[in-house]
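Peer 1: one predicted model, sequence on top.
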Amino acid sequence: MLTRVAVSLFISLGAYAQTVFMAGDSTMAPGGGGSGTDGWGQYLGQFLTIPVVNDAIAGRSARSYTDEGRFTTLTSSVKSGDFVIIEFGHNDGLSGTTDNGRQDSFGDSLTATTTVTLANGTSAVIHTFNFYMQQAVTGLKAKGANVIVSSQTPDDIWTGTSIGAPPRFVQYAKEVAGNNTGVAYVDHYAYVAQAYDKLGESAVDPFYPIDHTHTLPAGATVVAEAFVRGLLCGGSALSAKVNAAGKAVPNGCV
């Protein structure tokens, strides 16, 4: 995984015409959730012919990534032709009486809002997951970026011999992609679930040493492979940048 500084140097030397940027939470981020875990974004670069910059940050949601100005910074960094993968959902659920700074307004409307009470006792108006994602997509497309909306990954929670049903944010991510011409969608949840179901619960459980969300590097690699399989099956322009190792990742289209 290259740093921003290294990527900038290689671009200035003419080594790379395009870069992949990643925006997401701890399941994608360097260091994952700590204690030896790591995000899948750290393992994507080995399957591509262009560099990857992992801007995922642990603990973030579509809302908090927006509120902290991280989408603004990302948008200012990309150039026309770059790729941006956006994947949120794990931290976007409702937080209860006191707002946690991450929850989104319930539902998928682009106009619905909710007034919440912050930890300091003041109030704030928040928007839906789709609203924050749409804002990001609009800004990135205006810069000429190739945007890929990816659904969140599954937790290590099983129903019988299969990973459980997806949460609502998987459908929301699909809607955001579908509402924007030229934006690709990868159902990362479905492709990881496919990989996990084939491996079986006894093989997958050891990927998760601290909870049911954060993976060790071995698990993160499986999750990265699943994304690549979804990329190849989905027709994104980034699929043309998948190398031989990426084309050989396991499983088929779902």
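Peer 2: Cool, the structure landed. Numbering: from 1, shown residues only.
Peer 1: okay, CA-based contacts and neighbour counts for the rest of this
Peer 2: OK.
Peer 1: ok, now which ones touch the residue nearest the centre of the chain?
Peer 2: By C-alpha atoms, centre = their mean, the chain has its centre lying nearest to Glu87, at 2.1 Å. Residues in contact with Glu87 (C-alpha atoms under 8 Å, 6 or more residues apart in numbering) are 23-25, 149-152.
Peer 1: and with 7 Å instead?
Peer 2: 23-24, 149-152 (C-alpha atoms under 7 Å, 6 or more residues apart in numbering).
Peer 1: Leu231 too?
Peer 2: Each residue near Leu231 by C-alpha under 7 Å, 6+ apart is listed here: 186, 239.
Peer 1: repeat that for Phe106.
Peer 2: Residues near Phe106 by C-alpha under 7 Å, 6+ apart: Thr128.
Peer 1: how about 8 Å then?
Peer 2: So Phe106 contacts 94, 128-129 (C-alpha under 8 Å, 6+ apart).
Peer 1: out of those, which end up buried?
Peer 2: Of the members of these, the ones counted as buried by neighbours, 16 or more other C-alpha atoms under 10 Å, are 128-129.
Peer 1: among the contacts of Phe106, which are located in helices?
Peer 2: Judged by DSSP state H, the contacts of Phe106 include Phe129 as members of helices.
Peer 1: stretch 14-25: which residues count as buried?
Peer 2: The neighbour-count check on stretch 14-25 (16+ other C-alpha under 10 Å) flags 18-25 as buried.
Peer 1: which strand or helix spans Ala193?
Peer 2: Remark: Ala193 resides in helix 188-199, with elements defined by DSSP states H and E.
Peer 1: list the buried residues in stretch 221-228.
Peer 2: Buried residues in stretch 221-228, defined by neighbour count with 16+ other C-alpha under 10 Å: 221-228.
Peer 1: could you do stretch 226-243 as well?
Peer 2: For stretch 226-243, burial by neighbour count (16+ other C-alpha under 10 Å) applies to 226-232, 234, 236-239, 242.
Peer 1: tabulate those (TSV), appending secondary structure and distance to His214.
Peer 2: Conversion of those to TSV gives the following (DSSP: H, G, I helix; E, B strand; the rest coil; distance: C-alpha to C-alpha, whole Å):
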residue	secondary structure	distance to His214
Ala226	helix	16
Phe227	helix	16
Val228	helix	19
Arg229	helix	21
Gly230	helix	21
Leu231	helix	22
Leu232	helix	25
Gly234	helix	26
Ser236	coil	27
Ala237	helix	29
Leu238	helix	26
Ser239	helix	26
Val242	strand	25
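Peer 1: for comparison:
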Amino acid sequence: MKPFLKALGRAASILACCVAASASAQNTPAAPAQLPAAVNTDPAQARPQLPEPANAALPSLILIGDSTVRNGRDDGQGKGAEGQWGWGNPIAAYFDANKINVVNRAIGGLSSRTYISGGHWERTLPFVKAGDVVVMQFGHNDSSAVNDNSRARGTIKGVGEESQEIDNMLTGKHETVHSYGWYLRQYIAAIRAKGATPIVCSPIPRKMWDADGKVGRGKGDYAGWAAEVARQERVGFIDLNELAARKYDELGRDAVMKLFPLVTPDERVHTNLAGAELNARLVVSGLKALRLPVLQSALAAKAADIAPAEDDRPVVDGAKIRGDVPRDAALPNVFIVGDSTVRSGGTNGAFGWGERIAPYFDTSKVNVVNHAIGGRSSRTFLTEGRWDKVLGQMKAGDVVLIQFGHNDGGRIGDPAMKGRASGKGTGPETVEDTKPDGTKEQVHTFGWYMAKYVADAKAKGASVVLLSPVPHKDAWEQGRDFATFAQWDAEVAAAGGAQFVDLTMVVSDGYRQIGAAEVASHFSDARTHTNDAGAQFNARSVIAALNGLPRNPAAPYLSPQGKAVEGQSGSSAKGKQ
């Protein structure tokens, strides 16, 4: 707990003051100009003055949501740091105002339904333009009554298409009320139509603990439904509900109490400024994980110490996965080594390119043996003994295709990395990592592991091709993805007598040809794992990359279909001997 609070204190002096319960008005962000109070007590019908993009020439990060994003007049109700604050206020400091507008147009008291029915989305949408990013966080008010004479803001539970006809007791108008998921889909469609990027954010958790002393999660309702819509629509998702609950559990009850207004100890939803600062940092970590170029390039120095959020999917137990074996021991082999982007086995509708590449080979001449396994990095594929199994099947004349990188990033020793992170570069340096059981591991660089694979396979008389990772769904339109991993692969291949293909760019070039809409239909999740269509596209790209090499070691084993694929080397790199 102490290191975390210390880090927040360095990032923002106000947080330290709040956590110590001694905040003063001089540490509180400057409040916006006071606005006249709305006469109508229904927030959906009020017309509060909302911020607009400060510089129309810049891209914008636009926030929509409820009071947990922007509370009241965004001034802490005149109570300074101990008032109620939404995370949309402190998050602005994590971005460079000279590079991007951060526009917080959330309104307290609203649901996903009333932000639309009250006309607030109609007022906000004109500010959304191509290249912008819009983050939506609703849910806290969606559980209210669908029809009453107080707020009439509830939505139908779930993400379905069901609806309910009502005569709104508050507005006096007839209205068709839809599900929570239906409204989120309306935002997503409208944002996409503008050429902007929608991101769904799950609602922050309440200050409540279960019988086991853990902070209550919302996976059974709005947090889970937000995740489901993001998955269905294949848009970026920030699980703020889980990220914040996990952090609350780590901090402990006493520290969490200080993240909510001390003057109102019964408050369970709205944080004080310290809590808003914590949630803002978690949202930034979620945005970093999505790797959107427009946001990555606009981060301020204050965001430098925030690590990208990691997903909470368990790493598949390798002991429970039966490795492939050559079908015919008399034939040569094409071995495939990698992670879940190479082999996912249909989990949550995901497939890797290694599972769809067999038709490009003549199986009467060669065995295609896929040893890829989800959740692995260049480091763990070796340390878990997976590589030894490949070597045990390998013989002279075989071909080995190796693709790692998706799980190699992050900081060594960070529990969120699940023991997978490798060192940066291609050098011999190591970092000592203390594992959960107390044992210590000398962790090598990414290039060291790749070089070992090359050397071991060459010693067996096999040919090796290193492939840079397939790109993320949202990182191919501008610039390139996995630049450092491609560079390290190329260096290792050149030094070790292997070949290198820039699969990242071969796939990216292919994506540019088919367009963003079709690319989006190739993924089973928000940005990483392909579905069957995407796996087939990437498998063909691998063959194109191999055929683009000066000397394709797999050429003798290609089927007529594989030989017909035109060779490609990617727009920024050539195959290297």
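Peer 2: In hand now; what should we look at? Predicted model, so just to flag it, every value in this text is computed and none were measured.
Peer 1: TM-score of the superposed pair?
Peer 2: After superposition, the two chains reach a TM-score of 0.87 (TM-score structural alignment, normalised by the length of structure 1), with 242 aligned residues with a C-alpha RMSD of 2.1 Å.
Peer 1: picking up where we left off before, nearest to Ile11 of structure 1 among the buried residues of stretch 226-243 of structure 1?
Peer 2: Proximity of the buried residues of stretch 226-243 of structure 1 to Ile11 of structure 1 (C-alpha to C-alpha) peaks at Leu238, which lies at 18.0 Å.
Peer 1: tell me the contacts of the closest one?
Peer 2: Taking C-alpha under 8 Å, 6+ apart, we find Leu238 of structure 1 in contact with 83, 231.
Peer 1: swap in 10 Å and give it another go.
Peer 2: Contacts here follow C-alpha atoms under 10 Å, 6 or more residues apart in numbering; on that basis Leu238 of structure 1 touches 20, 48-50, 82-84, 146-148, 184, 228, 231-232.
Peer 1: now do Ala184 of structure 1
Peer 2: Applying C-alpha under 10 Å, 6+ apart, the residues near Ala184 of structure 1 are 85, 146-150, 174, 176-178, 231, 234-238.
Peer 1: closest to Pro206 of structure 1 out of those residues?
Peer 2: Pro206 of structure 1 has its nearest neighbour among the contacts of Ala184 of structure 1 in Ser150, at 24.7 Å by C-alpha to C-alpha.
Peer 1: surely that closest one touches Phe227?
Peer 2: Yes. In this structure Ser150 of structure 1 lies within contact range of Phe227 using C-alpha atoms under 10 Å: 8.5 Å.
Peer 1: now which residue in structure 2 aligns to Gly178 of structure 1?
Peer 2: Using TM-score structural alignment, the equivalent of Gly178 of structure 1 in structure 2 is Ala494.
Peer 1: aligned to Ala451 of structure 2, what sits in structure 1?
Peer 2: Aligned counterpart of Ala451 of structure 2 in structure 1: Gln134 (TM-score structural alignment).
Peer 1: strands of structure 2, start to end?
Peer 2: With DSSP state E, the ranges of strands along structure 2 come out as 60-65, 101-104, 133-137, 163-167, 174-178, 197-201, 236-238, 333-338, 367-370, 399-403, 431-434, 440-443, 463-467, 499-501.
Peer 1: what residues sit buried inside stretch 386-402 of structure 2?
Peer 2: So stretch 386-402 of structure 2, judged by 16+ other C-alpha under 10 Å, has buried residues 386-387, 390, 394-395, 397-402.
Peer 1: and the furthest pair within those residues?
Peer 2: Longest distance between any two of the buried residues of stretch 386-402 of structure 2 is 20.8 Å, between Arg386 and Gly397; criterion C-alpha to C-alpha.
Peer 1: where in structure 1 does the lengthiest helix in structure 2 fall?
Peer 2: Longest helix of structure 2, by residue count under DSSP H: helix 273-290. Aligned by TM-score structural alignment, helix 273-290 of structure 2 corresponds to no residues of structure 1.
Peer 1: would you mark the buried spots in that helix?
Peer 2: Neighbour-count burial for helix 273-290 of structure 2 flags 273-290 (criterion: 16+ other C-alpha under 10 Å).
Peer 1: what does Glu225 of structure 1 correspond to in structure 2?
Peer 2: By TM-score structural alignment, Glu225 of structure 1 lines up with Arg540 in structure 2.
Peer 1: hmm, Ile357 and its match touching each other?
Peer 2: Yes. Checked against C-alpha under 10 Å, the pair Arg540 of structure 2 and Ile357 is within contact range at 7.2 Å.
Peer 1: ok, which of the strands of structure 2 comes nearest Ile14 of structure 2?
Peer 2: Smallest distance to Ile14 of structure 2 across the strands of structure 2 (C-alpha to C-alpha): 20.3 Å, for strand 101-104.
Peer 1: which part of structure 1 matches the closest one?
Peer 2: Following TM-score structural alignment, strand 101-104 of structure 2 has no partner segment in structure 1.
Peer 1: counting contacts, what elements does that strand pack onto?
Peer 2: With contacts taken as 3 or more C-alpha pairs under 10 Å, 6 or more residues apart in numbering; DSSP states H and E, strand 101-104 of structure 2 sits against strand 60-65, strand 133-137.
Peer 1: can you add mean neighbour count and distance to Ala475 of structure 2 and give the ones you listed back as a markdown table?
Peer 2: Below are these laid out as a markdown table (neighbours: other C-alpha atoms under 10 Å; distance: least, C-alpha to C-alpha, whole Å):
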| stretch | mean neighbour count | distance to Ala475 of structure 2 |
| --- | --- | --- |
| strand 60-65 | 25 | 17 |
| strand 133-137 | 24 | 14 |
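Peer 1: measure the residue mapped onto Asp25 of structure 1 from structure 2 to Ala350 of structure 2 for me?
Peer 2: Residue pairing (TM-score structural alignment): Asp25 of structure 1 is matched to Asp339 of structure 2. Going from Asp339 of structure 2 to Ala350 of structure 2 by C-alpha to C-alpha, to the nearest Å gives 12 Å.
Peer 1: Gly534 of structure 2 now?
Peer 2: The gap separating Gly534 of structure 2 from Ala350 of structure 2 is 9 Å, by C-alpha to C-alpha.
Peer 1: same thing with Ser163 of structure 2?
Peer 2: From Ser163 of structure 2 to Ala350 of structure 2 the distance is 31 Å (C-alpha to C-alpha).
Peer 1: which one of those two has more residues nearby?
Peer 2: Counted by other C-alpha atoms under 10 Å, Ser163 of structure 2 and Ala350 do not tie: Ala350 has more neighbours, with 23 against 13.
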